[in-house]
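Participant: Kindly generate the corresponding structure for this input.
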Amino acid sequence: MPKDIKSFTENLDLDLTSLYDDQEENEIDESLVYPLCASLQNKLGYTEKEEIARGGEKKIFRTFDARSDRYIALARPLRDSKEHQERFLREARISASLEHPNIIPVYDIELDDASQPFFTMELLKDQTLKDLLTDFHSLENQTYDLPQLLDVFVKVCDAIAYAHSKNVLHLDVKPENINVGEFGQVLLIDWGLAKIVNNPKEEDLYLNESTLDMDLLNDMTQIGILKGSPGFMAPEQAVSQGEKSFKTDIYSLGALLYHILTGEIHVEGDCIEEYLKGTREGDLRDFKKPIAIGLKAVFYKACQLDPQQRYDSVDDLKQEIQAFLRGYATQAEEAGFLKQLKLIYQRNRIRCQLIFGFLLFSLVGTSLFIQALRESEAEAIMARKKAEKALSLYEKEKRGRESIIAEFDNSLQDFKENLGSSSKIEAHFSRLLVGSAIASSRKLDFEMALALTELAIKKNPEDYNAIAEKGFIHLIRHEFTKANDALQQCSTHSPHIYDLIRVARNYYILKPNDEQRLSNEQFLNFLEELPDNRAWLKSYMLIYDRKVNPSMTAHSDLVKGYIISLNPELTKENFNYKFTERPEGNHLDISHNPELTSLRNMGGKQFPYLSILRTLDLKTLNVSHTGLLRITNLSQLGLEEINIANTPVRNFHVLNDFKVKPKLKISRKHLELGCPEDLVISIAD
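Facilitator: Predicted coordinates:
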């Protein structure tokens, strides 16, 4: 082997180690390439601890979380005993289990190196509701007005409602425990007094017993006798062993509402002992300054001494406040017609002013027209009086339909003979006829209504109000061909009837012969197709069917179908419905239908007498074991007996409005809800 080749082979690095040595010499520092990963390896968890708050159970530190590179709040128990540590961890566990935008989030729960518990949460940087209310009622530096403060209240309600859905009570709702951020964020904090109420029926319980044991955690709150904040706690919190429930928080929300409105505590007193006494006795303060009646009524209902008299849920309370903010009356104030009218005006000020202006213009025009008639011809006054007399006779039903129609016609002839032919007079007379036709419909005399509209059209063929009313009456009578013809004539003048034209056309094609009637199934389908804003038309059709249907049983099947349409959970298969004709008065049994919750009026609030059961001529009614909430809509039926056992009915004050005071079969709980004992004939357990 040549010398140079031998030297080369001896110096050959078979494992290439020199290449690796070069690599190590040139290796790049990974901490520079991946600084975030390196920071997690090198930094401690929580640093820079600074105490910022201290309460009765814990102290709060402002600390820097090196891992997430942000400042957070760190809480530690104020005392080192195991009992206080357990209570401290109880609050942390409950707070961590409630994930809601208006509940303060808990990040972590741990033990430190000394086995001392702590938990971390969001660091609150802004002010509490107490600070906002101090500024608001001092009239200095006001950053929030009343609607904005009520919006904060609504968000607190959202937080409480969510907690209730997880069977957790807060039990310490007060301004100091509500944090309000710069951009309107609202957080409910301090769940140290929270109580858990397990519901064994809830299969998908978020706070399940594997994570939160009700007996264990609730026992931890029994240190001392009373738990809560005087001035905001409910009566059941102000007594030893008081039973806490969802309505306890509802009371506290009512107390918070009073404080928002007045800046004062809601019960009489000048010290804690007097606050507790006033709370236990229900000694509520009056409002010293003008407050909207709707809000006052909400406060009084939320802060009833008897929990059963308070709102059923936080959502009900929240909806009342939202209704007020939108300009509507609250349910609690039971606003009358004039108040509702005032609120409508306030919500629609510009529209109402335009309508009032139009009405004023119309009134002035009408007055000038009447004055001109009086000045031009005295005989015209006598003719007008004859027309009014005819209308009066009709209203009193002293004459038959034919004589009334003749009187109208004669009156118009008198107008013409005295003043000559006048399109204005005929148009005015036609409007009177249409008004009379509408009045006849409301009295359920559809034949008279049809005759009046036909006379109005005869005298003024271009009276589209009369033509439209005629179309409505033909719909009520199942005369879809005639209804379609009439409604088509006035479609360009009355665009609001397009929905009826569509339905009339469909059934005119299905049943072109106006002498025939729809089957029950077709009738119910027709009622379903009518728009919701035509509820009065549905009710008139059902009443007309009762007049012309020879079979009461067949008619009762229509009523059954209509009840199903008002209660979406009901079906033909699961609806227990038994109608019985009796000489002394008919009976209806719709008991044992838990899905049945409503028997509301068919025609809405404008027609309170049009009960869905009106046409059955009932004397007795059994709605026991149903979900029926109210009996208001039964007031005009003349019922002699109602069975409401095992129902959630509670509005017994409406019995004062009943046409006839019925005898009642009730459950024992109804006596506690105010059912008059003198009307009770049996009590079920």
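Participant: can we go C-alpha only for contacts and neighbour counts from here?
Facilitator: OK.
Participant: Residue nearest the middle of the chain, spatially speaking?
Facilitator: Computing the C-alpha centroid of the chain and ranking residues by Cα atoms, centre = their mean puts Q319 first, at 5.6 Å.
Participant: Please identify which helix or strand holds that one.
Facilitator: Using DSSP states H and E, Q319 sits within helix 314-325.
Participant: what does E182 give?
Facilitator: Counting by DSSP H and E, E182 is part of no helix or strand.
Participant: do F119 as well
Facilitator: Following DSSP H and E, one finds F119 within strand 117-121.
Participant: Going by neighbour count, list what's buried in that strand.
Facilitator: Neighbour-count burial for strand 117-121 flags 117-121 (criterion: 16 or more other Cα atoms under 10 Å).
Participant: What is the distance between the helix or strand just after that strand and the centre of its chain?
Facilitator: Heading C-terminal from strand 117-121, the first helix or strand you meet, by DSSP H and E, is strand 127-128. Its chain's C-alpha centre and that of strand 127-128 lie 30 Å apart, by Cα atoms, centre = their mean, to the nearest Å.
Participant: So what touches strand 127-128?
Facilitator: Outside strand 127-128, the residues that touch it by Cα atoms under 8 Å, 6 or more residues apart in numbering are 175-181.
Participant: Could I have the buried ones of the residues you listed as ChimeraX selection syntax?
Facilitator: Applying 16+ other Cα under 10 Å to those, the buried members can be selected in ChimeraX as follows:
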select :175,177,178,179,180
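Participant: this one as well, want them side by side:
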Amino acid sequence: MSETKMTDPSSGPRFCPECGSRLEPDGSCSKCLLVIGLTTGTGTAAAESLSLAPEQIPGYRLEERVGQGGMGVVWRAHHLNLQRTVAIKVLAHSVRGIPGFAERFHREARTMAGLSHRNVVTIHDFGETDGLYWLVMEYVDGLNLRELMNEVVAPRRALKIVTQICEALDYAHEAGIVHRDIKPENVLVDAKGQVKLGDFGLAKLLDGSEDRTRLTGSRHVMGTPHYMAPEQVNAPLDVDHRADIFSLGVVFYELLTGELPMGNFAPPSQENDTDPRLDEVVLRALHHKPADRYQRASEVKDDITAVEQAPGGGSTGSADLQIRSDGDAGSARKAGADLEVRAPVG
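Facilitator: Presented below is the predicted three-dimensional model:
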């Protein structure tokens, strides 16, 4: 997971570096239910509390910690019976404090394990040991998209990555599953260029918003600031699959330009040497109103594919290609001028 920096604790409201929720006065995150290390902001507190013995999880040998954050720690591990490498995400101790977590964990883990698609990280197993909840996943030998974006990603490669994310999302949405936290850190790319979308269901699993709303009457925000759809902040209980399409649009824009679409941002082709025919695709995905966005991830893929297959596709070229438009023809163009991404208010 990437490092995140905390603001000066004395400078005003403090926000969780993992989920963006406002921290409680004692420094705890009501979503992650962790005491965030304010001096490091990198999930160190979670990692230190999850120092495990190599064979603490039955049937597996933990070999190397490969990621950490507010949600817990990811280990590369060895399946002792099958003799294969897997990844194990061990959730933070404090998830036990989420009302009804044990029941929801088993329900959501079974749902995640039921996903079987070439572009989705497969869940092999899950369980609870000594009060620790864990998920066993396929091990993807590669980099996450954030790491790839440390260098310039060629436009054609960006299109290949985004279309594979579209396939993963379309599959999940058909199954009635909304990811809720699409961001570069959750997109894995192996050495062959195969994209794997991970952490399906974890935002919902660790949230418990229904319980919180019933008990406290408060709103609860799921997602990562800058990648969240407006409705994830303004109406978090009414979020549907179209929020994932907005987040996909943010990732797409960032891949093409190296920048986040903040404030009154310019279309991608004005920021970088990219095909101007992609502007309509990106801006429509980023529309404020869910009804004016693409309604299916497959539609995004179809329009990207049309650009790729047209003369000069994937690079700077003429803008004579007709992009699909199911609504106001100007709505996508206006999205760039209308959009402003805000951090959630706790």
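Participant: Work out the TM-score between the chains.
Facilitator: Once superposed, the chains reach a TM-score of 0.65 (TM-score structural alignment, normalised by the length of structure 2), with 258 aligned residues with a Cα RMSD of 3.3 Å.
Participant: Could you single out the nearest of the buried residues of strand 117-121 of structure 1 to E268 of structure 1?
Facilitator: The shortest gap between E268 of structure 1 and any of those belongs to M121, at 37.2 Å (Cα to Cα).
Participant: The equivalent of Q83 of structure 2 over in structure 1 and I109 of structure 1: what is the separation?
Facilitator: Taking TM-score structural alignment, Q83 of structure 2 has D69 as its aligned residue in structure 1. To I109 of structure 1, D69 of structure 1 is 18 Å away according to Cα to Cα, to the nearest Å.
Participant: repeat for G294 of structure 1
Facilitator: Using Cα to Cα, G294 of structure 1 is found at 44 Å from I109 of structure 1.
Participant: Include distance to Q304 of structure 1 when you put the buried residues of strand 117-121 of structure 1 into a markdown table, please.
Facilitator: Formatted as a markdown table, the buried residues of strand 117-121 of structure 1 follow (distance: Cα to Cα, whole Å):
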| residue | distance to Q304 of structure 1 |
| --- | --- |
| P117 | 40 |
| F118 | 39 |
| F119 | 38 |
| T120 | 38 |
| M121 | 36 |
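Participant: Let me know the closest of the residues you listed to L391 of structure 1.
Facilitator: Closest approach between those and L391 of structure 1, by Cα to Cα: M121, at 76.9 Å.
Participant: what lines up against that closest one once you look at structure 2?
Facilitator: Aligned by TM-score structural alignment, M121 of structure 1 pairs with M137 of structure 2.
Participant: same check, this time on K318 of structure 1
Facilitator: In structure 2, K318 of structure 1 lands on K301 (TM-score structural alignment).
Participant: how about G192 of structure 1, secondary structure?
Facilitator: Following DSSP: H, G, I helix; E, B strand; the rest coil, we place G192 of structure 1 in the coil state.
Participant: ok, now Y328 of structure 1?
Facilitator: Here Y328 of structure 1 is recorded as coil under three-state DSSP.
Participant: Quickly find the element holding the closest residue in space to it that isn't next to it in sequence.
Facilitator: Spatial nearest neighbour of Y328 of structure 1, chain neighbours left out: L343 (6.2 Å); criterion: Cα to Cα, 6 or more residues apart in numbering. According to DSSP H and E, L343 of structure 1 maps onto helix 337-347.
Participant: Flag every buried residue along that helix.
Facilitator: For helix 337-347 of structure 1, the neighbour count (16+ other Cα under 10 Å) marks L343 as buried.
Participant: Please apply the same query to stretch 187-203 of structure 2.
Facilitator: Neighbour counts over stretch 187-203 of structure 2 (16+ other Cα under 10 Å) mark 187-189, 195-203 as buried.
Participant: quick check, nearest of these to G313 of structure 2?
Facilitator: The closest of those to G313 of structure 2 turns out to be V195 (Cα to Cα; 21.2 Å).
Participant: For A335 of structure 1, list the residues it contacts.
Facilitator: A335 of structure 1 touches A329, counting by Cα under 8 Å, 6+ apart.
Participant: The residue lying closest to V140 of structure 2 once chain neighbours are set aside: what's it in contact with?
Facilitator: Leaving aside its sequence neighbours, V140 of structure 2 sits nearest to D190 (Cα to Cα, 6+ apart; 6.2 Å). Shown in contact with D190 of structure 2 (Cα under 8 Å, 6+ apart): 140-143.
Participant: One more: A229 of structure 2?
Facilitator: For A229 of structure 2, the contact set (Cα under 8 Å, 6+ apart) comprises 243-244, 246-247, 288.
Participant: What of A168 of structure 2?
Facilitator: The contact partners of A168 of structure 2, by Cα under 8 Å, 6+ apart, come to 117-120, 196-197.
Participant: Can you give me the separation between the counterpart of T163 of structure 2 in structure 1 and E86 of structure 1?
Facilitator: In structure 1, T163 of structure 2 lines up with V154, judged by TM-score structural alignment. Per Cα to Cα, V154 of structure 1 is found 33 Å from E86 of structure 1.
Participant: circling back: sticking with the match of T163 of structure 2, tell me its helix or strand.
Facilitator: helix 146-165.
Participant: next SSE after that helix?
Facilitator: In N-to-C order, the element after helix 146-165 of structure 1 by DSSP H and E is strand 168-169.
Participant: after superposition, how close is that next one to structure 2?
Facilitator: When structure 2 is overlaid, strand 168-169 of structure 1 sits 0.7 Å from its aligned residues on average, using mean Cα distance after the TM-score superposition for structure 1.
Participant: three-state assignment of the aligned partner of V66 of structure 2 in structure 1?
Facilitator: Aligned against structure 1 by TM-score structural alignment, V66 of structure 2 finds its counterpart in I52. With three-state DSSP as the basis, I52 of structure 1 sits in strand.
Participant: Relative to M121 of structure 1, how far out is the closest residue to I52 of structure 1 other than its chain neighbours?
Facilitator: Once flanking residues are discounted, I52 of structure 1 sits nearest to F61: 5.5 Å by Cα to Cα, 6+ apart. From F61 of structure 1 across to M121 of structure 1, the span is 10 Å (Cα to Cα).
Participant: which residues do the two both contact?
Facilitator: Jointly contacting F61 of structure 1 and M121 under the rule Cα under 8 Å, 6+ apart are 73-74.
Participant: Counting neighbours, what do you get for the nearest residue to F579 of structure 1 once chain neighbours are set aside?
Facilitator: Sequence neighbours aside, L588 is the residue nearest to F579 of structure 1 in space, at 4.6 Å (criterion: Cα to Cα, 6+ apart). Per other Cα atoms under 10 Å, the neighbour tally for L588 of structure 1 reads 21.
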